[in-house]
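[1] sequence plus the predicted model coming up.
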Amino acid sequence: MNILVIKSSVFGDNGNSSSLVNTRLEQLKSQYPEATVVVRDLAAEPIPHLDSERVGAFFTAAEERSAGQQQIDDFSMALIDELKTADRIVLGLPMYNFGIPSQLKSWIDHVARAGITFRYTENGPEGLVEDKPVTVLAARGGLYAGTGNDTVTPYIRMFFAFIGITSLDFVYAEGLNMSEVKEKAMREAEALLRAS
């Protein structure tokens, strides 16, 4: 069992989504004590945002790459290898200003690679990553699930489906900036995790 953990809170382990990730991870470790766990903390080890240099490296043929371009490609391929070899993924997903954290977008930009994690066919795009369970632990300051203001859930579903992963399970902790709601929301989210 290989478990890939992705934390995307700017607050690291102090973030609400990271707290839920840690709860889920402890569960999985007790279920699978021999599991190999890879933790990708995107705040502690930020992934560079895409720029012309990085995109240029991706689109340069391997035999024509400079040493610097090869290093960029190697980094991207290491992230893709973590994704492909994982049997399960646990994703901590805060909502910032109605979107995903920019550091998570950088991870997505490095793993969404044509011909590697997806390809275009006559019938449209086809994912090249084997389906696997993904637990998405979504923490939000307000109440957005099931409303038009939740841009995060459909985006994450669409991205993972695009590369071939459709087995997503969302657990929401909402209203976390509403003091009377926060403790109840975190308790309910943790109870859902324990029941799963």
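    Noted; the coordinates are in hand. Numbering: from 1, shown residues only.
[2] make it CA atoms for all contacts and neighbour counts henceforth
    Will do.
[3] name the residues of the top helix by length along the chain that are buried.
    Secondary structure of the chain per DSSP state H: the longest helix is helix 67-85. Neighbour-count burial for helix 67-85, with 16 or more other Cα atoms under 10 Å as criterion, is recorded at Gln69, Gln70, Ile72, Asp73, Ser76, Met77, Ile80, Glu82, Leu83, Lys84.
[4] for the most centrally placed residue in the chain, helix, strand, or coil?
    Centroid-nearest residue in the chain: Leu91, 4.7 Å away (criterion: Cα atoms, centre = their mean). Per DSSP: H, G, I helix; E, B strand; the rest coil, the secondary structure class of Leu91 is strand.
[5] and here is the other one:
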Amino acid sequence: MRKILLITSSPRGTESLSTRFATEIAHGLRSQGGGSLTVRDLVANPPPHITEDYILGRTASPDSRTTQQNVAVERARELVDELCAADIIVLGSGMMNFGPSSQLKAWIDNVIWPGVTFSYATGAPQAYLLARSFI
């Protein structure tokens, strides 16, 4: 069964063309091939912006993390797990001041995780989204 992840990031919600188009695409994919649809509305449920707790927590061993670091890492882990579980990702994003919304940028910052979603093993970044354990 296919798992579809729909990510929307417009502050205009359903009034946004990017949200409407992305939603139509995700529902169309689901109706054509079945499967499940997970919706992540980054405006209704914004991911946290990166903090020192996240930066230090994701490189620290679990038993040496502070409570704040554990919370920051767990929030990011939820987003990464959701992303890694998806077979298809539909991203609806408008432009805010010539760039992505801050909510989308925060989501990207949380899911771009060295050793978890990408590696520099060959000297250049290589993405990989596979089920894996987190440290």
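    Nice, thanks for sending it over. Nothing here was measured: the structure is a model prediction, and the numbers come from that model.
[6] TM between them?
    The TM-score (TM-score structural alignment, normalised by the length of the second structure) is 0.88; 129 aligned residues with a Cα RMSD of 1.4 Å.
[7] the residue nearest to the centre of the first structure contacts Lys7, doesn't it?
    Yes: contact criterion Cα atoms under 8 Å: Leu91 of the first structure and Lys7 qualify, at 6.2 Å.
[8] which residues are common contacts for these two?
    Common neighbours of Leu91 of the first structure and Lys7, using Cα atoms under 8 Å, 6 or more residues apart in numbering, are Val21.
[9] by how much does the helix or strand containing Ile55 of the second structure deviate from the first structure on average?
    Element membership for Ile55 of the second structure (DSSP states H and E) is helix 52-59. In the superposition with the first structure, the average deviation recorded for helix 52-59 of the second structure is 2.0 Å (mean Cα distance after the TM-score superposition for the first structure).
[10] quick one: buried residues of that helix?
    Buried, per 16+ other Cα under 10 Å, within helix 52-59 of the second structure: Asp53, Tyr54, Leu56, Gly57, Arg58.
[11] for it, name the packing helices and strands.
    Counting contacts by 3 or more Cα pairs under 8 Å, 6 or more residues apart in numbering; DSSP states H and E, helix 52-59 of the second structure is packed against helix 67-85.
[12] which stretches of the first structure form strands?
    Secondary structure of the first structure (DSSP state E): strands located at 2-7, 36-41, 88-94, 118-121, 124-127, 134-139, 168-173.
[13] now for those strands, which one comes closest to Pro101 of the first structure?
    Of all these, strand 88-94 sits nearest to Pro101 of the first structure, with 7.0 Å by Cα to Cα.
[14] quick one: contacts of the longest helix of the first structure?
    Applying Cα under 8 Å, 6+ apart, the contact partners of helix 67-85 of the first structure are 2, 4, 38, 53-54, 56-58, 62, 107, 110-111, 117, 129-130.
[15] can we see that at 6 Å?
    With contacts defined as Cα atoms under 6 Å, 6 or more residues apart in numbering, helix 67-85 of the first structure is touched by Ala57, His110, Val111.
[16] want to throw the residues you listed into CSV with distance to Ile156 of the first structure?
    Shown next, in CSV, are these (distance: Cα to Cα, whole Å):
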residue, distance to Ile156 of the first structure
Ala57, 26
His110, 15
Val111, 13
